[in-house]
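Chemist: Sequence and predicted structure are below.
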Amino acid sequence: MADTSMTTALPEADAGRRNMTLLIQLRWLAVGGQLATIGVVIGLMGIALPLAPLLAAVAALIIVNIASLGLLGRGRAVTNIELTAALLVDVAVLAWQLHHSGGLSNPFASLFLLQVVIGAILLSPRSSWTIVGATLTALAILSIEPTPLLLPQRYAADPLGLYLQGSLVCFVLIAVLLVAFVTRISRNLRDRDAALAAARQRAAEEDHIVRMGLLASGAAHELGTPLSTLSVLIGDWRRAPKLAKNEELQEDLAEMDAAVQRCKTIVSGILMSAGEARGVAPRLTTMRAFLTDIVEDSRAGRRPGTVEFNDVFGADVAIVSDPALRQVIGNVLDNAAEVSPDWIGVTASRDGDMAVIEIADRGPGFSEEMLEHFGQPYRSTKGRPGGGLGLFLLVNVLRKLGGGASVANRDEGGARVRILLPISAIARPEGEAP
């Protein structure tokens, strides 16, 4: 089965960053609202407030927001602990402001409910209860000798009316912020669910590739041996002296041999779809002949000079050529020819035990997404359903042989695919006849 832990982690990490961004935005609103409230209470209502501790709390919120922006700038996931710490700071700052502005008699003490609701939505259950405990602790502390508000004479006659007016303003503020907050959170959750669904779909598609590989391996084991036996027997019968003179029987044997070879080709195709590195009917050849044949096949049907082969491999090496390896390299050449029909450059060189094959083109190059997700299935620039298996099969085949592949965009335009193939993995065993 495909591992979905990484694919599901990415949407969760994105949700954490979005939630922190939302807290930052709410905190900026709180800074603006607190400054406006201080101005209205002092300027219009004529109520004296201790400006130093209240403005210090506003400054603390600004510092926390700047630090939170730096946290987002790291580019990594925002954890539940970091979100909890940010909310605990908000609770502490609100408690500090209320302590210096009347304590529990201040109608804005109900704002603690907003912190509890935010914690219940954003945090894990344990962290949510931590926020509840912090708010209860803050309420208990506020009941111990808070700084009283000195009301002007016009408010002293009816302090309850002033409290009710403040409670109404606080209710409206909480309602507006909760609607805005919950709406944003709901959108974040929908986006996260959509990302998770896409990630699971991608994991299911990759799991389908794994099942194809299992099917191909089973087909190879079940069909490879009997097909090879039939091929040998048919060859013996065709060379048998008693049957060689029977033209009608020779035609039947030829048809039988063609049918067996067709079955072998089908099995090889299934193996190729699974990325198997060892198909049927390997061929004894040399590295230079192997690469030359691939290049000549690519040149067939194209204008002369469009496929340039630069051979700096050095001393030739006897190898066992596998059809799967030949096909995946041919697929890379076909892809290059599709985007760059006027020129393809193939360079063969050697780096120690590694054969290095570079295929360059003058096409549009790889997108950033292709470069980032190179080698993953269904990553294609052609936009066809089910496309994007060519490079995946290339990487898979080379990985089974102990090699690898990489892609890059050329400075002069176009793309380059670099193939590293261990010579020892395909070298012809000593003593085996060509």
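Modeler: In hand now; what should we look at? Numbers count the residues shown, from 1 in each chain.
Chemist: Could you use CA atoms for every contact and neighbour count after this?
Modeler: Fine.
Chemist: So which elements touch the stretch of helix or strand Leu333 belongs to?
Modeler: Leu333 is part of helix 323-339, with elements assigned from DSSP states H and E. Judged by 3 or more CA pairs under 8 Å, 6 or more residues apart in numbering; DSSP states H and E, helix 323-339 is in contact with helix 247-274, helix 287-299, strand 344-351, strand 354-361, helix 389-400.
Chemist: Just the buried positions in the first one, please.
Modeler: Under the neighbour-count criterion of 16 or more other CA atoms under 10 Å, helix 247-274 has 250, 253, 257, 260-261, 264-265, 267-274 buried.
Chemist: Which member of those is positioned nearest Glu358?
Modeler: When those are compared for distance to Glu358 (CA to CA), Met272 wins out at 21.6 Å.
Chemist: what residues are up against that closest one?
Modeler: Contacts for Met272 (CA atoms under 8 Å, 6 or more residues apart in numbering) come out as Gly279, Ala324, Leu393.
Chemist: Touching, Phe392 and Gln376? I think so.
Modeler: Yes - between Phe392 and Gln376 there is a contact under CA atoms under 8 Å: 5.5 Å.
Chemist: if we can go back for a sec, show residues contacting the helix holding Leu333.
Modeler: By CA under 8 Å, 6+ apart, helix 323-339 touches 268, 271-272, 275-282, 294, 298, 343-344, 359-364, 390-391, 393-394, 397-398, 417.
Chemist: structure B:
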Amino acid sequence: MALAQAADPVNSITSAEPVAPSHIDTANRKNLELLIQLRWMAVLGQVITIAVVHFGLRIALPLEPMGAVLGALLALNALSHLWLQKRLQVNSQALFLAVLLDVAALTVQLYFSGGATNPFTALYLLQIALAAVLLPGAGAWLIVAATFIAFLGLIGINQPLAVEPPASLLRLHIMGMFVCFVLGAVLLVWFISRMTRNLRERDTYLAELKQRAAEEDHIVRLGLLASGAAHELGTPLAAVSVILGDWRRMPEISQHPEMMQELREMQAAIRRCKSILSGILLSAGEARGEAPSVTTLHRFLDEIARDWSDGRPAGTLQYHAGSGALGEDVTIVSDQALKQVVTNLLDNAYEVSPGWIRLNAERRGDMLRIEVLDLGPGFSPEMLENFGKPYSSTKARRGAGLGLFLVTNVIRKFGGRVSAHNREAGGATVTVELPLAALMYREKDRG
């Protein structure tokens, strides 16, 4: 098929380049949102604890400085919300700073409430666990060092709690340890599981991106081969075209209508081969000096249906589109890659259903939807499961299955997708959906 080097559409690839960093940033944003939720819970828990200890147990606490720490946490949450609303980047350094500030706030609160004797020092372990999940190795170890230094400092520097009688201090300590244990266990399970899920989604996406890069490298190698083949085939095709022209002028042939009809069909086939080769070279970048061809959406699809139908029995292709389905006509770039995608799908359908093929085209909002229907045997379950993967085909010949693989990757470059399913009435449907913005003509496309 003439689709091998269609991996560089005229005006659609550049918008889909730096996808990996943005997805990693999305995972970090989700984790920062979880840290904000945890901080809200910490503020609420501290307010309740301070109220119970100071007013319920009548143990004097310095309310003003401890209230100032709570105010700082509220301000930090407000700044974090503002950060997310402004869509600023959230990297590992931002997460490290957020965890470090939480450690600092916990340390100050412990300083005013007994220091290392406070059972809530166990919450340092929660901060360490969060750092181990969220941060790279160096950042996590820095948090460990910070908590280690803070704990050692609280042993010698703190404001002791004035508990009367002193014997009740042990009972309060045990109660505090129990509350801290329950709180730490619940928060660890809840937040660590959610953060791990965010990171697992990121890792899955990166694995898919790596697989996509390997597939695109495969396409590049196929494109180089196709471009070389196009150059190699150009000369013999030109020679055959000249020979056919000479034959048409020979009296022995020109006087036989059947032979003249066969010659016309052969010349039409030669012209189509030349057009396909020109498309390969254009997609490969051999015609960079030419301005892109500008057309309209209606005309573009009409030309695809008309060009494919030439040389095939009348009535084979049932083309259904028009202004009713496509809406208002728009100016687009006549992209050779997309033409080859649709032609490839029609050729595949023609192999299994030579008597009837249907081509549907419609516009759904900002998306263009193209369907190719046939009356063939349909796709096997294995084919549907591996749809779009290279060499996944029911055909016995070598190299089969590359057509749909290339179709999938080209449409993905446009920011669209390809899907397939078997029809209940028999046959199969392959659907292409892509954003019209990938084809829209812009002034800069004039070159």
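Modeler: Thanks, I have it. All values derive from a computational prediction rather than experimental measurement.
Chemist: Give me the buried subset of the contacts of helix 323-339 of the first structure.
Modeler: Buried among these (16+ other CA under 10 Å): 268, 271-272, 275-280, 298, 343-344, 359-363, 390-391, 393-394, 397-398, 417.
Chemist: measure Met259 of the second structure to Glu265 of the second structure for me?
Modeler: Distance from Met259 of the second structure to Glu265 of the second structure, counting by CA to CA, to the nearest Å: 10 Å.
Chemist: List the contacts of the nearest residue to Gly275 of the first structure once chain neighbours are set aside.
Modeler: Leaving aside its sequence neighbours, Gly275 of the first structure sits nearest to Leu393 (CA to CA, 6 or more residues apart in numbering; 4.8 Å). Residues near Leu393 of the first structure by CA under 8 Å, 6+ apart: Met272, Ser273, Ala274, Gly275, Val328, Gly375.
Chemist: hmm, back to that, could you dump the helices and strands packed on helix 323-339 of the first structure to CSV with distance to Glu145 of the first structure?
Modeler: Formatted as CSV, those follow (distance: least, CA to CA, whole Å):
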stretch, distance to Glu145 of the first structure
helix 247-274, 75
helix 287-299, 88
strand 344-351, 80
strand 354-361, 78
helix 389-400, 70
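Chemist: Sketch out the strands for the second structure, chain order is fine.
Modeler: 294-296, 317-320, 331-333, 357-364, 367-374, 417-422, 428-435 (DSSP state E).
Chemist: Out of those strands, which gets nearest to Gly176 of the second structure?
Modeler: Here strand 417-422 is closest among the strands of the second structure (CA to CA), at 56.2 Å.
Chemist: just to revisit the earlier point, out of the strands of the second structure, the one nearest Phe181 of the second structure is which?
Modeler: Nearest to Phe181 of the second structure among the strands of the second structure is strand 417-422 (49.5 Å), distances taken as CA to CA.
Chemist: by contact count, what packs against the longest helix along the first structure?
Modeler: Secondary structure of the first structure per DSSP state H: the longest helix is helix 159-239. Helices and strands touching helix 159-239 of the first structure, by 3+ CA pairs under 8 Å, 6+ apart, are helix 5-39, helix 247-274.
Chemist: Including distance to Gln165 of the first structure, could those helices go into CSV?
Modeler: Below are those laid out as CSV (distance: least, CA to CA, whole Å):
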stretch, distance to Gln165 of the first structure
helix 5-39, 14
helix 247-274, 72
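Chemist: closest one to Phe181 of the first structure among those?
Modeler: helix 5-39 (7.8 Å).
Chemist: Quick one: average offset of that closest one versus the second structure, please.
Modeler: For helix 5-39 of the first structure, the mean deviation from the second structure after alignment is 0.8 Å (mean CA distance after the TM-score superposition for the first structure).
Chemist: For that helix, enumerate the helices and strands it packs against.
Modeler: The helices and strands touching helix 5-39 of the first structure, judged by 3+ CA pairs under 8 Å, 6+ apart, are helix 51-73, helix 159-239.
Chemist: could you give me the residues in the second structure that the shortest one aligns onto?
Modeler: Which is helix 51-73 of the first structure. Per the alignment by TM-score structural alignment, helix 51-73 of the first structure matches residues 63-85 in the second structure.
Chemist: so how far is the matching stretch off the chain centroid?
Modeler: 35 Å (CA atoms, centre = their mean, to the nearest Å).
Chemist: what do you get for stretch 92-110 of the first structure?
Modeler: Distance of stretch 92-110 of the first structure from its chain centroid, counting by CA atoms, centre = their mean, is 46 Å.
Chemist: Hmm, Ile357 of the first structure is touching Ser349, no?
Modeler: Yes - using CA under 8 Å, Ile357 of the first structure is in contact with Ser349, at 6.5 Å.
Chemist: neighbour-wise, which of these two wins?
Modeler: Remark: of Ile357 of the first structure and Ser349, Ile357 carries more neighbours, 21 against 16, as counted by other CA atoms under 10 Å.
Chemist: Next one: the more buried one from Ala318 of the first structure, what distance?
Modeler: 17 Å.
Chemist: and what of Leu230 of the first structure?
Modeler: 29 Å.
Chemist: out of those two, which sits in the busier spot?
Modeler: Higher neighbour count among Leu230 of the first structure and Ala318: Ala318, with 19 against 15, using other CA under 10 Å.
Chemist: what's the counterpart of Ala86 of the first structure in the second structure?
Modeler: By TM-score structural alignment, Ala86 of the first structure lines up with Ala98.
Chemist: Might you report the residue contacts of its match?
Modeler: By CA under 8 Å, 6+ apart, the residues touching Ala98 of the second structure are Leu35.
Chemist: From Met367 of the second structure, how far out is it?
Modeler: From Ala98 of the second structure over to Met367 of the second structure the distance is 41 Å, taken as CA to CA.
Chemist: got it, and Ala60 of the second structure?
Modeler: Ala60 of the second structure sits 66 Å away from Met367 of the second structure, going by CA to CA.
Chemist: and if you look at Ala68 of the second structure?
Modeler: Distance check for Ala68 of the second structure against Met367 of the second structure: by CA to CA, it reads 53 Å.
Chemist: Looking at these two, which is more packed in?
Modeler: Higher neighbour count among Ala68 of the second structure and Met367: Met367, with 16 against 12, using other CA under 10 Å.
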